[in-house]
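S.K.: Make a model of this:
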Amino acid sequence: MNPRLTSRRHLAAALTLALGLLAAGASAQVYRSVGPDGRITFSDTPPAAQPATPRGQAPAAADTSAALPYALRQTAQRYPVTLYTGTNCEPCASGRKLLSERGIPFTEKTIDTSADVAALQQLTGADSLPALSIGQQQLKGFSATEWTQYLSAAGYPAQSQLPARWQAPAPTALAPQTVKPAAAAADAPASPAEPVVTPRATATNPAGIRF
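M.R.: Take a look at the predicted model:
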């Protein structure tokens, strides 16, 4: 057998096989998918249907911006800050401003009633406003220098690290009053007791019956 003829036949067969593979590859479709973790995979199987995202709009991401940074969260858990304020109290407003501008996550308790005053004295020993608690440390009255020193000693940052969407909780009363339901009879005005008159027997009413 002619070696050149055999070689040509092998070459033709190889070309035919290659063309067939190319044609098969051209007809097959490759799908690209992105997993929840951002990993990209390729497959010949279509990915599961997912809701389409409107053109020009990025997929919504989980809002975690309101969470405190780790270091700040650890400090706030170890040394929670509570501000005690009253109505029409300029030093209270100054203390609140200092905490807000420094980015201190704090809880505000209002002192408006005698029950609030008693609770404040029991908790902090303070009899004037504002008062500030930093962990177990109690500060009476507003002093920017003193408050700053104690906040720094507790580990709070000098500059605000609060997320842009972070919001302080609304102020609440230190000793909220609870209204107890009163009995219906207690709301009604008490009627004066009717004097007890002992009937007396008379000639026309010998049995002493009272009409």
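
S.K.: From now on I want contacts and neighbour counts done on CA atoms only, so please keep to that.
M.R.: Will do.

S.K.: What ranges does this structure have for its strands?
M.R.: For the chain, the strands defined by DSSP state E occupy 31-34, 40-43, 81-85, 106-110, 131-134, 137-140, 172-173.

S.K.: okay if I get these as a markdown table plus distance to residue 73 and mean neighbour count?
M.R.: Below are these laid out as a markdown table (distance: least, CA to CA, whole Å; neighbours: other CA atoms under 10 Å):
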| stretch | distance to residue 73 | mean neighbour count |
| --- | --- | --- |
| strand 31-34 | 33 | 12 |
| strand 40-43 | 35 | 11 |
| strand 81-85 | 12 | 23 |
| strand 106-110 | 12 | 19 |
| strand 131-134 | 14 | 22 |
| strand 137-140 | 19 | 16 |
| strand 172-173 | 22 | 15 |
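
S.K.: Can you tell me which of these is nearest to residue 18?
M.R.: Nearest to residue 18 among the strands of the chain is strand 40-43 (22.4 Å), distances taken as CA to CA.

S.K.: Which elements pack onto the closest one?
M.R.: Packing partners of strand 40-43 (3 or more CA pairs under 8 Å, 6 or more residues apart in numbering; DSSP states H and E): strand 31-34.

S.K.: follow-up on the earlier one: could I get the strands of the chain as CSV with distance to residue 165?
M.R.: What follows is the strands of the chain, written out as CSV (distance: least, CA to CA, whole Å):
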stretch, distance to residue 165
strand 31-34, 30
strand 40-43, 32
strand 81-85, 20
strand 106-110, 15
strand 131-134, 24
strand 137-140, 29
strand 172-173, 21
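
S.K.: Who are the contact partners of residue 94?
M.R.: Neighbouring residues of residue 94 by CA atoms under 8 Å, 6 or more residues apart in numbering: residue 142.

S.K.: Can you tell me how far it is from residue 185?
M.R.: Distance of residue 94 to residue 185, computed by CA to CA, to the nearest Å: 49 Å.

S.K.: ditto for residue 69
M.R.: Distance from residue 69 to residue 185, by CA to CA: 57 Å.

S.K.: neighbour-wise, which of these two wins?
M.R.: Taking neighbours as other CA atoms under 10 Å, residue 69 and residue 185 compare with residue 69 leading, 12 against 8.

S.K.: who are the neighbours in contact with residue 79?
M.R.: Shown in contact with residue 79 (CA under 8 Å, 6+ apart): 134-136, 154.

S.K.: Let's see this one next, to set against the first:
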Amino acid sequence: MQGAGAQAQTVYRVVGADGKVTFTDRPANQGAQASADTAGSASAAGSSANAQLPYELRQIANRYPVLLYSAKDCQPCEEARSFLRGRGIPFGERTVESNADIAALKKLSGQDSLPFATIGNQHLKGFGEDSWNQYLNAAGYPARSQLPASYRAPAPRPLTTAAPAAPAEPAKAAERQSAPAAGTLPPGTPTPSNPAGLRF
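M.R.: Sure thing, here's the model as predicted:
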């Protein structure tokens, strides 16, 4: 009997970085695959949070990323956020708080009202559950949540970042510090009012 001495063999399902599925008797190099998945999702979606997603959902999220633009004390924004969470849509969020944020939103959407969202290149102005469902369905997002229990959405970020205060020009600051007090210059020294240093 040949089957009596045979041992059960474990078969591993391995998904490559290119999405190809192979079956093998050796486990995949978990560290290398995880880092490849993370690098791919970060470059495509700008967020390592997508690395936690099941493969098919990650592909959709990378191809048609969802981004919600919201503000504090905005009830429709809260409804839109709850809707996306309830349906299990992985999404990023940008908050609109400053005048620079409002200007950037107006440039992006052509208006300054919220909520505003993008699904890939598609713009959604205002929140309507039916229309948002249609666009999400068209993009291929599942009707029911497939988010793993360990999934953590990225924290909301401001739409624009405040520019740091420009430092004083170092040359002018040094010039002011090293300039001697008026009336103490030696004769013939060039000054702003006498650049050639002429003596009379």
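
S.K.: Please state their TM-score.
M.R.: Remark: TM-score between the superposed chains equals 0.58 [TM-score structural alignment, normalised by the length of structure 2]; 130 aligned residues with a CA RMSD of 2.8 Å.

S.K.: among the contacts of residue 79 of structure 1, who's most crowded?
M.R.: Neighbour max across the contacts of residue 79 of structure 1 (other CA under 10 Å) = residue 134, 19 neighbours.

S.K.: What's the match for it in structure 2?
M.R.: Counting by TM-score structural alignment, residue 134 of structure 1 lines up with residue 119 in structure 2.

S.K.: Ok, residue 74 of structure 1 next?
M.R.: Matched across to structure 2, residue 74 of structure 1 falls on residue 59, judged by TM-score structural alignment.

S.K.: and the gap between its match and residue 136 of structure 2?
M.R.: 14 Å.

S.K.: just residue 151 of structure 2 next, same as before
M.R.: Look at residue 151 of structure 2 and residue 136 of structure 2: by CA to CA, they are 20 Å apart.

S.K.: who's more crowded, those two?
M.R.: The neighbour comparison of residue 151 of structure 2 against residue 136 (other CA under 10 Å) goes to residue 136, with 18 against 13.

S.K.: just checking, the more buried one touches residue 117?
M.R.: No - the pair residue 136 of structure 2 and residue 117 fails to qualify as a contact (CA atoms under 8 Å) at a distance of 11.4 Å.

S.K.: which ones are touching the match of residue 134 of structure 1?
M.R.: Residues near residue 119 of structure 2 by CA under 8 Å, 6+ apart: 64-67, 135-136, 139.

S.K.: swap the cut-off to 6 Å and go again
M.R.: 64-66 (CA atoms under 6 Å, 6 or more residues apart in numbering).

S.K.: Helices along structure 1, start to end?
M.R.: Here structure 1 has its helices, by DSSP state H, at 3-27, 70-78, 90-102, 114-124, 144-154, 184-187.

S.K.: Among those, which comes closest to residue 171 of structure 1?
M.R.: helix 90-102 (11.2 Å).

S.K.: Any buried residues in that closest one, and which?
M.R.: 91-92, 95-96, 99, 102 (16 or more other CA atoms under 10 Å).

S.K.: neighbours of residue 165 of structure 1, just the number please.
M.R.: Neighbour tally, residue 165 of structure 1, other CA under 10 Å: 11.

S.K.: any idea what it aligns with in structure 2?
M.R.: Matched by TM-score structural alignment, residue 165 of structure 1 corresponds to residue 150 in structure 2.

S.K.: Please name the nearest non-neighbouring residue to its match.
M.R.: Using CA to CA, 6 or more residues apart in numbering and skipping the chain neighbours, the partner closest in space to residue 150 of structure 2 is residue 52 (7.7 Å).

S.K.: Can you report how many residues neighbour the one you found?
M.R.: Residues near residue 52 of structure 2, counting by other CA under 10 Å, number 20.

S.K.: next one: residue 120 of structure 1
M.R.: By other CA under 10 Å, 22 other residues sit near residue 120 of structure 1.

S.K.: ok, now how distant is it from residue 113 of structure 1?
M.R.: Relative to residue 113 of structure 1, residue 120 of structure 1 is positioned 11 Å away (CA to CA).

S.K.: Could you report the neighbour count for residue 113 of structure 2?
M.R.: With other CA under 10 Å as criterion, residue 113 of structure 2 counts 15.

S.K.: now it, nearest residue through space, not along the chain?
M.R.: That would be residue 126: by CA to CA, 6+ apart, it lies 7.6 Å from residue 113 of structure 2.

S.K.: Now for the one you found, how many residues are close by?
M.R.: Look at residue 126 of structure 2: counted by other CA under 10 Å, it has 15 neighbours.

S.K.: got it, and residue 31 of structure 2?
M.R.: Burial of residue 31 of structure 2 is recorded as 9 neighbouring residues (other CA under 10 Å).

S.K.: where's it relative to residue 13 of structure 2, distance?
M.R.: Separation of residue 31 of structure 2 from residue 13 of structure 2 (CA to CA) stands at 16 Å.

S.K.: Please apply the same query to residue 91 of structure 2.
M.R.: In terms of CA to CA, residue 91 of structure 2 sits 28 Å off from residue 13 of structure 2.

S.K.: And for residue 69 of structure 2?
M.R.: Applying CA to CA to residue 69 of structure 2 and residue 13 of structure 2 gives a distance of 39 Å.

S.K.: Over to residue 109 of structure 2?
M.R.: 44 Å.

S.K.: still on that earlier bit, joint contacts of residue 136 and residue 117 of structure 2?
M.R.: Counting by CA under 6 Å, 6+ apart, residue 136 of structure 2 and residue 117 have no shared contacts at all.

S.K.: picking up where we left off before, any idea which of the contacts of residue 79 of structure 1 is closest to residue 31 of structure 1?
M.R.: Closest approach to residue 31 of structure 1 among those (CA to CA): residue 154, at 55.1 Å.

S.K.: No further queries at this time; thank you.
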